[in-house]
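Chemist: This is the structure alone, sequence omitted:
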């Protein structure tokens, strides 16, 4: 019997860069493939407003995040949610995440705002993103003691070359009955590039020279062992007769530590509708050949000493708060 894969969530961080026609085409593709959940955030430029313009708020399940890059004070969280709901044109969302930790504000204060918003019916599910296991347990305990909404979803960085969380975070999430939603399943595009592009930062999309996001991804993945892994990844994909992206999406959906029974999900993004169609078709193709899947899984042992944890702890934590 084929393994049941993790569900797919559409990540809309870049949707505002597209025409409304292209954005609408993406949502139609999501409907076609049974994708019902949309991931957005306060800090994704224009994303929430664009989803409103596209009418997505009526057809899809919405998930957003508290402000990032500012202090998570009670006021900031409350004001951020008010703004997000106004942008989306809705009274409430399915899921509200804390996007990342704020070491300058006691989490107890942040959670006061979370409880206030939940009591007011502004969201149904509470999520965490980019937190360490000990912080997840602390937040869970505080919320449990308060008799309020418990975290039920964790969104984190997870892909074939970033798997540290399998050993410490995942067991905790399973114990607490928290689902895991994986962002960056192709490692920010790393797994679909070639090492010539990556080394010289030439024609490498978000990895290209002068791209404001390039510094983050280069800091996270720009190491020799990881470059070698990209070459090996290309060989595996060639032997499988599929694209490097398809290998990544099918591996994480069907052969990683994610499990459908836990409510786990993979967040996929796209810069154009044709790309999204290609991604979702690849997922629909189902599990990989067992030998191919094993070769993809085995790469982790070769890179784990140099692999990043997540976007926050491996880069953003060192950047100044606004």
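Modeler: Cool, got the structure. Bear in mind that the values here come from a model prediction, so they are computed numbers and not experimental data.

Chemist: hey, let's count contacts and neighbours off CA atoms from now on
Modeler: OK.

Chemist: and the longest helix for this protein?
Modeler: Determined from DSSP state H, the single longest helix within the chain is helix 224-240.

Chemist: buried ones in it?
Modeler: Within helix 224-240, the residues scored as buried using 16 or more other Cα atoms under 10 Å are 226, 227, 229, 230, 231, 232, 233, 234, 236, 237, 240.

Chemist: quick one: the residue nearest the centre of the chain from residue 189, how far?
Modeler: Nearest to the mean C-alpha position of the chain, by Cα atoms, centre = their mean, lies residue 183 at 2.0 Å. Using Cα to Cα, to the nearest Å, one gets 12 Å for the distance from residue 183 to residue 189.

Chemist: can you put the buried residues of helix 224-240 in a markdown table and add distance to residue 258?
Modeler: Converted to a markdown table, the buried residues of helix 224-240 look like this (distance: Cα to Cα, whole Å):
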| residue | distance to residue 258 |
| --- | --- |
| 226 | 22 |
| 227 | 25 |
| 229 | 22 |
| 230 | 22 |
| 231 | 25 |
| 232 | 23 |
| 233 | 20 |
| 234 | 23 |
| 236 | 21 |
| 237 | 21 |
| 240 | 22 |
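
Chemist: Tell me the one of the residues you listed nearest residue 137?
Modeler: Nearest to residue 137 out of the buried residues of helix 224-240 is residue 226 (Cα to Cα; 31.5 Å).

Chemist: Please report the number of neighbouring residues for the residue nearest to that closest one when sequence neighbours are not counted.
Modeler: Closest residue to residue 226 apart from its sequence neighbours, by Cα to Cα, 6 or more residues apart in numbering: residue 303 at 6.0 Å. Residues within reach of residue 303, counting by other Cα atoms under 10 Å, total 21.

Chemist: Isn't residue 303 up against residue 223?
Modeler: No: Residue 303 is not in contact with residue 223 according to Cα atoms under 8 Å; the separation is 9.3 Å.

Chemist: putting a second one here so we can go through both:
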């Protein structure tokens, strides 16, 4: 397993991280998945054997039950793993008007709940799951800084922020000498490249590592979605509320065509090729992947230990390219001073 530094921090993480959104706890009500404790323990065993020691969760996954299952699965092995979890959103079980957002009130309650469910006294990376525009950033970031100083949190990060959200947060932290975001967990794949327009250059400039979620675009990049064919039964894409915005169909099909070609050239699956492309992008520290079965898990592991060639990466770049919105298309006309972040990062680099 390859390890990279998480942004401008001293923490090294595996390039593949295991996402626990499908973990549940003996009930399907409000659940995102149905991985139970025994199966979760088995997947954790496989993860650690493969060097995947970073586990991603959130307090809203199955209304906290995902954290509960993860805590049970790593019990007795806390010193072997890194745990990242998130807060900001309201769980469906909470009716308290203040039990949402990134206020001091909510974050303290949320962290205490996560620590209790995880069965630990600290988390390694604590993310804001979304930007709270109603709470002053001084309140949010001073609270997160207190978490770090208390030892309950090792590092902080953001998720789903826009460029100005993240830059404002970093500026406030710098102004007061508080802990700063070292990671941004973001939606990014061959089917959704908007992250490159502003957030990736920001990450390069500010030393913020990218933790990628949905690198396979809900299965769109696995070959399951083809021209003229219906969406497979049981796919998350059949659930309207779970469908991500991931480009136009023709660009997707063109990208899948090139994935087919490269899979044949490399002897890898389409998913492995798509994941390897993401791992070669600037700022990417780790990819969060999910797996409901051991077979899916082991296929994802096949994305590391090799690299697409520069020419193969360029073919995928061209196939998946879309015209950016303003002002990004205009900035590209001044590439002499606004270079597009296309370089492949060296090992251990942002």
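Modeler: Yes, it's here. Quick caveat: nothing in here was measured; it's all calculated off a predicted structure.

Chemist: re the thing from before, average gap between the longest helix of the first structure and the second structure?
Modeler: Superposed on the second structure, helix 224-240 of the first structure shows a mean distance of 3.4 Å to its aligned residues (mean Cα distance after the TM-score superposition for the first structure).

Chemist: Now do the aligned partner of residue 176 of the second structure in the first structure against residue 140 of the first structure, distance only.
Modeler: Using TM-score structural alignment, the equivalent of residue 176 of the second structure in the first structure is residue 146. Residue 146 of the first structure is 10 Å from residue 140 of the first structure, where distance means Cα to Cα.

Chemist: out of the two, which sits in the busier spot?
Modeler: residue 140 (18 against 13).

Chemist: The equivalent of residue 104 of the second structure over in the first structure: what's it in contact with?
Modeler: Aligned by TM-score structural alignment, residue 104 of the second structure pairs with residue 74 of the first structure. Residue 74 of the first structure makes contacts with 109, 110, 111, 112, 113, as judged by Cα atoms under 8 Å, 6 or more residues apart in numbering.

Chemist: Repeat that for residue 279 of the first structure.
Modeler: With Cα under 8 Å, 6+ apart, residue 279 of the first structure has these contacts: 245, 246, 249.

Chemist: got the contact list for the last one?
Modeler: With contacts defined as Cα under 8 Å, 6+ apart, the neighbours of residue 249 of the first structure are 185, 186, 279, 282, 283.

Chemist: Work out for me the element it sits within.
Modeler: Assigned by DSSP states H and E, residue 249 of the first structure falls within helix 244-254.

Chemist: Which part of the second structure matches the helix or strand just after that helix?
Modeler: Following helix 244-254 of the first structure in sequence order, the next helix or strand is strand 265-268 (DSSP H and E). Aligned using TM-score structural alignment, strand 265-268 of the first structure spans residues 286-289 in the second structure.

Chemist: Mean deviation, the matching stretch versus the first structure?
Modeler: Here the mean offset of stretch 286-289 of the second structure against the first structure after fitting is 1.5 Å, by mean Cα distance after the TM-score superposition for the first structure.

Chemist: between the longest helix of the first structure and helix 244-254, how many degrees?
Modeler: Helix 224-240 of the first structure runs at 90 degrees relative to helix 244-254, counting by axes from the mean of the first three to the mean of the last three Cα atoms, to 10 degrees.

Chemist: so what's the aligned residue in the second structure for residue 125 of the first structure up against?
Modeler: Taking TM-score structural alignment for the superposition, residue 125 of the first structure sits opposite residue 155 in the second structure. By Cα under 8 Å, 6+ apart, the contact list for residue 155 of the second structure reads 124, 125, 126, 148, 179, 181, 182.

Chemist: Which of those remain contacts when I look at the first structure?
Modeler: Mapping those onto the first structure (both residues aligned by TM-score structural alignment, their matches' Cα atoms under 8 Å) leaves 124, 125, 126, 179, 181, 182 still in contact.

Chemist: Out of those residues, which end up buried?
Modeler: For these, a neighbour count by 16+ other Cα under 10 Å gives the buried set as 124, 125, 126, 179, 181, 182.

Chemist: Could you say which helix or strand holds the residue nearest to the fourth one when sequence neighbours are not counted?
Modeler: What that stands for is residue 179 of the second structure. Spatial nearest neighbour of residue 179 of the second structure, excluding adjacent residues (Cα to Cα, 6+ apart): residue 145 at 5.2 Å. Per DSSP H and E, residue 145 of the second structure falls inside helix 137-150.

Chemist: which other residues reach that helix?
Modeler: The contact list for helix 137-150 of the second structure (Cα under 8 Å, 6+ apart) reads 102-104, 107-108, 153-156, 169, 172-173, 178-179.

Chemist: Tell me the buried residues within those.
Modeler: 102-104, 107, 153-156, 169, 172-173, 178-179.

Chemist: what ranges do the strands span in the stretch 1-150 of the first structure?
Modeler: All strands of the stretch 1-150 of the first structure, identified by DSSP state E, counting those that start in this stretch, fall at 7-11, 37-39, 61-65, 93-98, 123-129.

Chemist: what's the third one aligned against in the second structure?
Modeler: Spelled out, that is strand 61-65 of the first structure. Using TM-score structural alignment, strand 61-65 of the first structure pairs with 82-86 in the second structure.
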